[in-house]
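Visitor: Take this sequence and fold it.
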Amino acid sequence: MRVVIAPDSFKGTVTAADAARALAEGWLSIRPDDHLTIRPMADGGEGTLAAVAAAHPGTSLHRVGGCTGPDGRAVDGEYALLPDGTAVVELATASGLPLMTHPAPLTATTRGTGELIAAALDRGATRLLIGLGGSASTDGGTGLLQALGLRLLDTDGLPLPDGGGALTRARRIDRSHLRPAPPGGVQLLTDVTNPLLGPDGAAAVYGPQKGAGPEEIARLEAGLTRLSELVGGAPDQPGAGAAGGTAYGLAAVWGAVITAGAAAVADLLRLDEAVASADLVITGEGRFDATSLRGKAVGEVLARAGRAGVPSKVVAGDSSDGSALTLTALAGSSHAARTEAAHWLRQAGARLATAAQESACEARP
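Guide: Now for the predicted structure:
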């Protein structure tokens, strides 16, 4: 039997790679002679760099020390350089919300991600893939772009400080020192379709998650509006509001292309090729519900399995869908499932392999 195992991360518990490994170990404990293909998935957020790097032999990982974190403190960042010259950058590595010690919605910056990108370009990257999940800021990507040479100036011609809260003071943009985009282009990976502005925009929808109250949301909205007036571009484009408007900034200023992250990652992992020869596809995530089917990694895997006519199974931490095998049910409680997620993922893999074994026996004449 040929099985493809392609889970997303179980956020807060295990990475996609560790989840896939545990499921595989459990399966092989019951059916050791089966052929397993492991493809840890991601959708532009956590685990994107690792998933793409693992699928491309010869990829090198490069640590960049002293990047500007979202609150201004130095952090270590990392990017991957694929053999074809593509650099993969996860925004959350240097500009992610978990790096904040205290919420700072008006001053949080994406500058560190720009520094990572600059380091990748200095090393010779000819194309960029940027995963936009997990941002701490709502600065329209201006911190990132300033690290690449863009200048945002106030009425007196002085550079603005970092953060979305300062954007209302922007009066002029100087692109004369902006680094050119790499010749192979820039692809942005996101799992959201929000525009930059309005009730469904970056500030209104995601500002509260970053600590913004009503007054701060209004100020951030005004700042992003001002930015769009200066830069132009397409603030209404689906996905422009990703990562606090970073998708908009990169698209408008640098010509980046906004794409559905899960689909792009699946293509990079050559998932269709793996699924085409499979007898079963297993995917999973921490919480499986209706939203999983709308632009998320698990939904993308299920859709591709369906198009190929290959049966699929979902393993989840918990779920509102009775078809999923949940770690909570196996462990007896959500606390136990979280505490020993790898153990229960192995049990889940074994459970699915046992079911496959029994089904094969029943099918024999």
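
Visitor: all contacts plus neighbour counts: C-alpha atoms, from now on.
Guide: Fine.

Visitor: Am I right that residue 266 is in a strand?
Guide: No. Per DSSP: H, G, I helix; E, B strand; the rest coil, residue 266 lies outside any strand segment and is helix.

Visitor: Please generate a structure for the following sequence too, so the two can be compared:
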Amino acid sequence: MKFVLAPDSFKESMTAVEAVAAMRRGVLSVFPDADCVGVPMADGGEGTTEALVGALGGSVVSAPVHDALGRPVQARYGYVAHERLAIIEIAAAAGITLVALADRDPKITSSYGVGELIGHALALGATRFIVGLGGSATNDGGAGMLEALGARLLDDSGADLPRGGAALVRLHRIDLSGFDARLAGSTFQIASDVTNPLVGAAGASAVFGPQKGADPATVRELDAALGVYATVIAALTGADVSARPGAGAAGGLGAAFLAFFPAELRSGVDLVMDAVRLADLMAGADFVFTGEGSIDSQTLSGKTPLGVAEAAGLRGVPVIAFAGRIGSGAEVLYQHGFAALVPILPGVSDLPSALADGAANLERAVATTCRLLALPRRPATV
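Guide: Down below sits the predicted model:
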């Protein structure tokens, strides 16, 4: 039998790589001769680097960069040398988790470190990039990233602007004469399920600014600044990114990628599935096992298990999903290609124990499921 094991991470309990290992142990305890194809998955957010590095045989690289407040940090990204592919999560450099709650100020935080990561990968020889947008502490429209890659953001006197989203209200011109020429020969696939525009009531500042420390007055200030930024971009490139879906992702980093990079915004899970060639790996499979920490009706909004189930459904392969929690409305997933939803907890448990025992519980649940699959089918009696 052939099993494709394609789980996402089980947040705070297992990485996707660890979940694959637990699933494999469970399958082999019942079917010792089974062909288990492990494909760690992600949806473009946290864990994407590890999942793709594990699936594509890459390595993890550490680079000295600056966080959103300009402090030196070591950020990690993935690199697959034989494909000249860099896998970057912007949160590794400009992540909100790197900034203490009391220090969060989207008026001054910068995406400069993201540009430093891209520059480091270019120096390694990368020509292809997968960039996961999510978890940023910034609201600068990607201006800091552009600066790190050689662009200059100038006021009406020709002076360089300070970093941060608030300063963009004084932006007069963007000088790209020093912009890294290697970018033009590269491709960027941007993993994001955010469809928010750059500005306005559904824009980066209004929707995501409060999560990053913006009060209502600051939201208005930042939205106005990004409006100026969009106007300057339009004058330079002829492209209006202000209302473009996805431009507001990661505090407006989406806008910078769309305006200045050879970039394509894509659904995170679809991008990852294509990168690991999941469809090809499903050929001849008897079952696909997927899962993540929680499965409920929200799984339909672009989560990894749904993407895996849709891909398997096109090939007629049944999908079984495992989760630490099967939540409200999960039964709707049976209408979207799932053969079974299996909770992994063996009984009542407190959260710390459930998280700590996640791998053992997943292995046990997979083994139990495989025992059911191994039951002989008896002919119906009259």
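
Visitor: quick one: TM-score?
Guide: Here the TM-score for the pair of chains, by TM-score structural alignment, normalised by the length of structure 1, is 0.92; 361 aligned residues with a CA RMSD of 2.0 Å.

Visitor: dump the residue contacts of the residue mapped onto residue 245 of structure 1 from structure 2.
Guide: Aligned counterpart of residue 245 of structure 1 in structure 2: residue 252 (TM-score structural alignment). Counting by CA atoms under 8 Å, 6 or more residues apart in numbering, residue 252 of structure 2 touches 139, 140, 141, 142, 198, 204.

Visitor: between these, which is closest to residue 110 of structure 2?
Guide: When the contacts of residue 252 of structure 2 are compared for distance to residue 110 of structure 2 (CA to CA), residue 140 wins out at 6.1 Å.

Visitor: what's the helix or strand for the match of residue 245 of structure 1?
Guide: Secondary structure assigned from DSSP states H and E places residue 252 of structure 2 in helix 249-260.

Visitor: compared with structure 1, how much does the helix or strand just after that helix deviate?
Guide: Following helix 249-260 of structure 2 in sequence order, the next helix or strand is strand 263-266 (DSSP H and E). Aligned to structure 1 and superposed, strand 263-266 of structure 2 gives a mean residue distance of 1.5 Å (mean CA distance after the TM-score superposition for structure 1).

Visitor: Now do the SS call for the aligned partner of residue 81 of structure 1 in structure 2.
Guide: Correspondence of residue 81 of structure 1 to structure 2, assessed by TM-score structural alignment: residue 79. Assigned by three-state DSSP, the conformation of residue 79 of structure 2 is strand.

Visitor: same deal with residue 162 of structure 1?
Guide: Relying on three-state DSSP, one would call residue 162 of structure 1 coil.

Visitor: what number of residues lie near it?
Guide: Other residues near residue 162 of structure 1 number 23, with proximity taken as other CA atoms under 10 Å.

Visitor: Next one: residue 116 of structure 2 from residue 133 of structure 2, what distance?
Guide: Residue 116 of structure 2 sits 16 Å away from residue 133 of structure 2, going by CA to CA, to the nearest Å.

Visitor: Who has more neighbours out of the two?
Guide: Taking other CA under 10 Å, residue 116 of structure 2 and residue 133 do not tie; residue 133 has more neighbours (27 against 23).

Visitor: The more buried one and residue 288 of structure 2: what is the separation?
Guide: For residue 133 of structure 2 relative to residue 288 of structure 2 (CA to CA), the value is 28 Å.

Visitor: go on, residue 138 of structure 2?
Guide: Counting by CA to CA, the gap from residue 138 of structure 2 to residue 288 of structure 2 is 38 Å.

Visitor: Settle it for me: which of the two has more neighbours?
Guide: Taking neighbours as other CA under 10 Å, residue 138 of structure 2 and residue 288 compare with residue 138 leading, 34 against 24.

Visitor: The more buried one against residue 106, yeah?
Guide: Yes. Using CA atoms under 8 Å, residue 138 of structure 2 is in contact with residue 106, at 5.4 Å.
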